[in-house]
Every structure is written in C-alpha cells, then in structure tokens.
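> okay, here's the prediction I keep looking at, along with the sequence it came from:
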Amino acid sequence: NLMLEFESDPLIGTLCACNRGLVSTQCNDCTAYLATCNDCFIKNHLQSPFHWAEVWDFEKNFFQRHDISSLGHVIQLGHHGGPCEQPANPLLFTIVHGNGVHATKVAFCGCKEQLPDKIKQLMRSHLFPATAKGTRTAFTFNVLKEFSLHNLESKKAAYDFLGALLRLTDNCFTAEVPNPYANFLRVVHVWNYLTLLKRCGQMHGIDELLPHRPAGNLLVWCPACPEPGFNSDPNCPTTPHHLRHCNQTQRTLDGNFQCNQYNKNTDPDDVSLCGGRAYFPEDQEYTEYLDTIPVSTEVKSRIQSTHENVVQSPQKSTCNYLKVVNKQDQKKFKNMAKTGTVNGQCSHVFILSCVDMQYGER
C-alpha cells in the first residue's frame, strides 16, 4: 500500500498554493516533493531541469512522464538558469542524464556584451556536447562521472550502462527512445582524456615545477621512488653506508603472455589521444621500431601484409633451453593482433611503461 501511494496524489485537481492553477504535476526525483501546478513545477526546477515531470492525465487517471520542456520551459544557457534578454531560438536537444534520456529544448545566449561560443555555453552548464559543430546531443557531467565509476568498479560496459538509461527513460517502449550510443563512446573517450590531463597537472603547467620529468607526461609517478633533486639527495653525507641502497632506483620488466587480442574489425578513427605521453608508445613510432626487429621466415610471411620492411632473422636456435625464438610462430598465436604485454615498473609496482607483443615474445 505504501508503494501504491506514489501512483496517485490526494492533492490532484485542487487549487495550487500559488492560487493560479490546479495541482497536476509530481516529481519523483525530488525528496518528498509536494505536487504542484505546471508553473510552480518549472519555478521549483530552474536549477534541476532534468527531473522528470509526472503529469496527471485527468482523462485516464494516471501519471504520465514528461520532460520539463513539454510544460513550456526552455533551458536557458549563459545565465545560470536565469532569463536572457536576447535569447536565441530554442533548439531541440537530446540530453543524457543519470535518470534517462531527455528530449528537451535549449536556448543559447545571444547577448552581445559577452557572447561565448556554443561549446563554452554548454560546458559552463555542465553539458558535454557530442560534436564540435551543429551539436544537438549532450551529456551531463554527472552521467559521465557516474559511468566512469561504474566502469572502473564493476567493469560495466558503455552499452550496458546506456541500455539501463534507456530503460529508465521508458521501460515499456525502450526501442523508441533515441539511442546515442556512438556519441556516448566518443564523448567518454574525450572526457577520460581531459580528466587525465587535469589530474596529472598538465592543465596547471606542472612541467615547469617538475623539469626533471618528461615534458607532457601523463604517468602516475611512484611517490616512494627516489628522484634526485626532488625527494632525495644521493650525495647526502649523513646517509649511513648500509642505507645507501634506499637512494637507488630499481626497475623491473614483467610480461603477460595471456593478455591476447585477436584480429577484429575496429574503428580506424578510434585512436589514442595521449600520443605516447602515457604508458603505451605512439603507434607509428612503435610500428617503425618493430620493422627493424629480426623475425623468422614463418613470421615474416604472416606480417608482410601489414609491415613493409621486415628484417629476416638467422636460422632458429638449436639450443634446447632457448625457447624464445622458437615459440614465435606457434599456432596458438594465429589470428592474433597482440600476443601479450610487457610492463616496465618500479620496485613498488608502479607501472612506468607498457608495450604490446606480436607473434610470441617479439
């Protein structure tokens, strides 16, 4: 019975507290929201325009879900939700929020005194546009942060996460809800890169404060490893002889030959935005380096279609204990784009670099 109470409201049809309209609209996204008329609902949600409006159908006697724009409201950009003296014509936007996919109206600011571009107006309203020009789709910052946490904690894929948002919008006719899956993948890619730039200090000019580190790097550095001139002094005369090893920087390599990737059709435009500044090297530079590595005749015949310049290696080793070269052309690596990864790390297991392997341990 307590759950059924939310399917109706005893105040429906009575005079609203504003004395100008009848009570007809409820909000389940707000905590203990008192049903009001449409105008009061808009007034109470100027700072939260993505709450669903549950509007009572007086003919069918039940609540129907509507976006706030169906009540006559237009989300105004550039004035913190307030009115604009020279607003542009409203545009129909598809905005993805944590409670679903909204088809709502948005008006850009047209004030001549301070007229930022449309991208800045959207971003300052915590809306991430899907495209740089002529965008009609945007994602709220909250939904991007929420997906990032779900993806890291529970390994939830973007397809499943967006599918849940579609069902939150309409759990009966989900196929009729606009599905911005392709835009979502692209926006998440850019969002993660910008977040990485911010957290690594590149947006704050951290390279000027840490000149001993590679310029523009996006690594998470080990705070315990000694960095001469930064957190340690290797020439300190007070360091006891038996503790001098603490000033030593140690590096190790570790390979994972089970981390494989099979050949598959991928989007050629889905490229890394880091450009070799993070853990993996730049693709073209790494490919050119691999072309100079000797390989066996069997491997050479397999990779000539993708690598033009391949250096042929001498005959395989006959040593029973040297199995690295002899395993390069095993059948288990057939149809694989990557046959493993190798990580360079410090003694505190902070990853410093990664590379993919092709055809065994190459």
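Arrived safely. Residues are numbered from 1 along each chain as shown.
> make it CA atoms for all contacts and neighbour counts henceforth
Noted.
> residue ranges of the helices in the protein, please?
Under the criterion DSSP state H, the chain contains helices at 38-44, 118-124, 141-154, 158-169, 181-199, 283-290, 297-303.
> roughly how far out does the second one sit from the chain middle?
What that stands for is helix 118-124. Its chain's C-alpha centre lies 19 Å from the corresponding centre of helix 118-124 when counted by C-alpha atoms, centre = their mean, to the nearest Å.
> how about it: buried residues?
Judged by neighbour count using 16 or more other C-alpha atoms under 10 Å, the buried positions of helix 118-124 are 118-123.
> residues near residue 210, how many?
Each residue near residue 210 was counted by other C-alpha atoms under 10 Å, and the total is 11.
> need the contact list for residue 101.
94-95, 165-166, 169, 177-178 (C-alpha atoms under 8 Å, 6 or more residues apart in numbering).
> give the buried subset of those as a ChimeraX selection command.
One line in ChimeraX is enough to select the buried members of the contacts of residue 101, burial here meaning 16+ other C-alpha under 10 Å:
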select :94,95,165,166,169,177
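> would you turn the contacts of residue 101 into CSV with distance to residue 23?
Putting the contacts of residue 101 into CSV (distance: C-alpha to C-alpha, whole Å) gives the following:
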residue, distance to residue 23
94, 28
95, 28
165, 29
166, 29
169, 24
177, 28
178, 31
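> out of the contacts of residue 101, who's nearest residue 197?
Minimum distance to residue 197 across those is 25.2 Å, recorded for residue 95 (C-alpha to C-alpha).
> putting a second one here so we can go through both:
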Amino acid sequence: LDELLRMEASAEHGKLCSCSRDVAATIRCLECHPDRLQCAQCALESHSSLPLHRTERWQDNHFVAAPLIDFGLMYHLSHDGARCPSWKDGDKNPDGHIIQVAHVNGFHAVRIGFCRCLNAPSHATQLLRMRMFPGTLSKPRTAYTISLLVTFHTLTRESNLNTYDYAKALARFTDQYSPYDIKTRYDNFRIVVRFWRDLQMKLRSGQHVGLLAELPPVHQGSIALLCPACPQPDANATSSSDGAPGSDNHQRTLYLSMDANFRAQQKDKTNDPADFHLHPGGAYFREDSAFREYLAAVGDEHEVCCTTACASTCSGFKALNVLRAGRYKNTLVSGILSVMCARHSFFRPNGTVDLQKGERYTHADYALAGALAG
C-alpha cells in the first residue's frame, strides 16, 4: 500500500530540472519514467516523436493530467520528424492540424504537421505511413493507431469484446472521472474496424500481390481462406485414381459437413441505408441479391413439401419446430447455415447463407452448391 500511495506523489517535486534552464521540474510521463520529473521544455523535447504518451503536471500538491499538446508539441510527419522545409510563414494552418488519435491508452488530441512538398502524398497516406489509420480518406480529423486496431481485433477474437464497450474503455483511459460522450467516436470507430478487417482479409488472401492468379479459376474471385489439407482440384490434388482396390481415393475425397447457428440473428429494426457489403459474394456468404432471386424462384417451401407445414409429431425431433410461428418473431434473419470441411472445420468459400424461419432444404441446397463451386 505504501508503494501504491507513493505513485500518487513524487519525492522530486519542488526540485529544479536537471537541465540548465533553472526552472522547477513538475512534469512526469506515465509511459517513460514515472519517477522522473522534468520541466515543460525538457518534456517537450524528449517527446518530439512520442505524441501518444500520457503526461501529468504537479499542481496544488497532486498530479493532474497535462497533455503534450498543452506544451506546444507538434508531431511532424515525413522528413524524419523534422518540420517540412516547404512550410513558410503566413501559410494556411501555421500551427498544423489538430487530429484526435485513438491509441491503446485512450484518446489524444495531437497537433500534426503534414508534409507540404509538391510531391507529398495525401494526408491519409502520411498518417498510414506513421502507422495511424485515418478515420476518413478526405481531410481526416480522426485516426486510430495500428496497435489499437490489432489489440481490439485480438480481444474480439478471444473474448467477444464489441466496439462500443472498447470505445467506452478508451474514454475511461482518457478521463476516468469525466468520460465524455463517445457516440460520434463510436460510429467512426466501428466503420474503421470494418474497413480494417476487410483489408486484412485481402492481405491474407494474397489478392493484392497477384497470388489469386496462381489458384484454380474457380477460386480466383474469392478472398476466403481455403483449407490447406483438404483436396483442392488443380491446386493440391491431381486427377482421381481409377477406384481400384488399394487405391488412394480416401486421400482425394472431400468430406463436408453442414450445420446451422440460430443465435446469429438479425432483428427487424431500422438499418443504415448507407450501409453496404465490402466484398459481396467474395468470401464466405453467398451474394445476397442472387440468393433472394433464387428464393423467389423456388417459392415458399411449404408449397413444395406439405410435410414441413405441420409441426413435428416426434417429441425428440425438434429441428422442424423452428418453423412454428412466434419463435423468431420480429427477426429478418433467424440464423445462418454454413458448410465446412468435416475434417478440419474450415468454412468453405460461398458456403454460408442466411436462414428465415429455421432450416430448409432450399437454403441448404443453395449453400452446398456454393460450397462445391468454391
């Protein structure tokens, strides 16, 4: 307890800074050396390339938050951290652009000095080269560090953390006692996360470097990951053997399984009209418009097979019970159905469809056809 209490103060407060300026050392950095106090100018110089560190000032016998931007820090992009030589007195925005940057330790207001050379890349590109993902491509005023996006993606996979709760946590990191409204930041953050995940899928697929051209034509339009162990014709498997006794047909056989998840529902609520899919039909789900045309063509399955219109008479067989009205009231999608390789549990490209009112053969057939086609 004594050591924890010691963190709230400093034995060096009131002393002069170790520099030659003859001023009191009142600033500490929580990321660098929490026990070391500096004057404002020394803190500014030591953090010229560390704008996302949290600093505090000793004031009225306690430490208070003192962002680096309050000391006049400007973070220059390009030119190895030096001010762009193309900057001139009287230029527009002589003090740079203030951008809200989200990092793993909270939100930061950072004064950015962009490169103004004639051949300088866009502001969004300059931010990306400094490992900051811009909130928009045109005149970005928000950015998210790559470390933040990687951390959130890992937490999402391991603990199902959602974007809203993570944004609230960042607000608490920024100000534990008076967290501000995060509505605007949350909306932008969830959009950035979607684009980030889409870009990561495309990077892993090798699409940008031309790797898809080396795959069989049936897989060239997909960014989904193929199972590396299952046989893929013209990729890791040659033509099948003649089926004679003792042949290796079992090694060339693709075993598939199919299952539904009725927890992945979509409620019937107001949706954003500007929302759209980033790669329709290019990964695991079938393309939506073609799927709806197929459902309209086959009609209601009740008309195809009258047995599904009646509730199941078997007390132990509950799969057909989901067709009963009321179980999925006010839902647009009652679940999803996916096809995967039975041996290694890799989801098949174009092998997943939305369900309406439970499992139906029409949906299963369409998912299986897409999985077999790749």
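Structure's in. What do you need? Being a predicted model, the structure only gives us computed values, none of them experimental.
> superposing both, give me the TM-score.
In this superposition the chains share a TM-score of 0.85, using TM-score structural alignment, normalised by the length of structure 1; 344 aligned residues with a C-alpha RMSD of 2.9 Å.
> distance to residue 267 of structure 1 added to the helices of structure 1, as TSV?
Formatted as TSV, the entries for the helices of structure 1 read as follows, by distance: least, C-alpha to C-alpha, whole Å:
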stretch	distance to residue 267 of structure 1
helix 38-44	43
helix 118-124	26
helix 141-154	21
helix 158-169	16
helix 181-199	11
helix 283-290	15
helix 297-303	21
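> lining up the contacts of residue 101 of structure 1 with structure 2, which overlap?
Shared contacts between this structure and structure 2 among the contacts of residue 101 of structure 1 (both residues aligned by TM-score structural alignment, their matches' C-alpha atoms under 8 Å) comprise 94-95, 165-166, 169.
> which of those residues sits closest to residue 8 of structure 1?
Among those, residue 169 lies closest to residue 8 of structure 1 (C-alpha to C-alpha), at 19.7 Å.
> alignment lookup: the closest one to structure 2.
When the two structures are superposed using TM-score structural alignment, residue 169 of structure 1 falls opposite residue 174 in structure 2.
> do I have it right that its match meets residue 106?
Yes. With contacts defined as C-alpha atoms under 8 Å, residue 174 of structure 2 counts as touching residue 106 at a distance of 4.8 Å.
> without its sequence neighbours, what residue ends up closest to the residue nearest in space to the middle of structure 1?
Centroid-nearest residue in structure 1, with C-alpha atoms, centre = their mean: residue 188, separated by 3.1 Å. Distances taken as C-alpha to C-alpha, 6 or more residues apart in numbering place residue 144 nearest to residue 188 of structure 1, at 6.8 Å, with adjacent residues excluded.
> likewise residue 128 of structure 2?
Leaving out its chain neighbours, the residue that sits closest to residue 128 of structure 2 by C-alpha to C-alpha, 6+ apart is residue 134, at 7.1 Å.
> what separates that neighbour from residue 200 of structure 2, distance-wise?
For residue 134 of structure 2, the distance to residue 200 of structure 2 (C-alpha to C-alpha, to the nearest Å) stands at 16 Å.
> any idea how many residues pack against the equivalent of residue 47 of structure 2 over in structure 1?
Under the alignment (TM-score structural alignment), residue 47 of structure 2 maps onto residue 45 of structure 1. Using other C-alpha under 10 Å, residue 45 of structure 1 is surrounded by 17 other residues.
> next one: residue 45 of structure 1 from residue 224 of structure 1, what distance?
Applying C-alpha to C-alpha to residue 45 of structure 1 and residue 224 of structure 1 gives a distance of 49 Å.
> tell me who's in contact with the equivalent of residue 282 of structure 1 over in structure 2.
In structure 2, the position corresponding to residue 282 of structure 1 is occupied by residue 287, as judged by TM-score structural alignment. Shown in contact with residue 287 of structure 2 (C-alpha under 8 Å, 6+ apart): 280-281.
> could you check how far residue 287 of structure 2 is from residue 369 of structure 2?
When distances are taken as C-alpha to C-alpha, residue 287 of structure 2 and residue 369 of structure 2 turn out to be 13 Å apart.
> could you do residue 261 of structure 2 as well?
Between residue 261 of structure 2 and residue 369 of structure 2 the distance, using C-alpha to C-alpha, works out to 19 Å.
> could you do residue 168 of structure 2 as well?
From residue 168 of structure 2 over to residue 369 of structure 2 the distance is 43 Å, taken as C-alpha to C-alpha.
> give the residue from the two that has the larger number of neighbours.
Neighbour tally, residue 168 of structure 2 and residue 369, criterion other C-alpha under 10 Å: the higher count belongs to residue 168, 19 against 14.
> these two touch, right, the more buried one and residue 182?
Yes. Distance between residue 168 of structure 2 and residue 182: 6.9 Å, which falls inside the contact criterion (C-alpha under 8 Å).
> picking that back up, what is the burial count for the residue nearest to residue 188 of structure 1?
Applying other C-alpha under 10 Å, we find 21 other residues in the vicinity of residue 144 of structure 1.
> cool, and residue 273 of structure 2?
A count of nearby residues for residue 273 of structure 2, using other C-alpha under 10 Å, gives 6.
> repeat for residue 359 of structure 1
Neighbours of residue 359 of structure 1 (other C-alpha under 10 Å): 23.
> once you drop chain neighbours, what's closest to the counterpart of it in structure 2?
Per TM-score structural alignment, the equivalent position to residue 359 of structure 1 in structure 2 is residue 357. Once its chain neighbours are removed from consideration, residue 357 of structure 2 has its nearest residue in residue 323; the separation is 5.3 Å (C-alpha to C-alpha, 6+ apart).
> and what of residue 25 of structure 1?
When the adjacent residues along the chain are set aside, residue 25 of structure 1 lies closest to residue 55, with 4.5 Å between them (C-alpha to C-alpha, 6+ apart).
> so who does the one you found touch?
For residue 55 of structure 1, the contacting residues are 24-26, 63-66, by C-alpha under 8 Å, 6+ apart.
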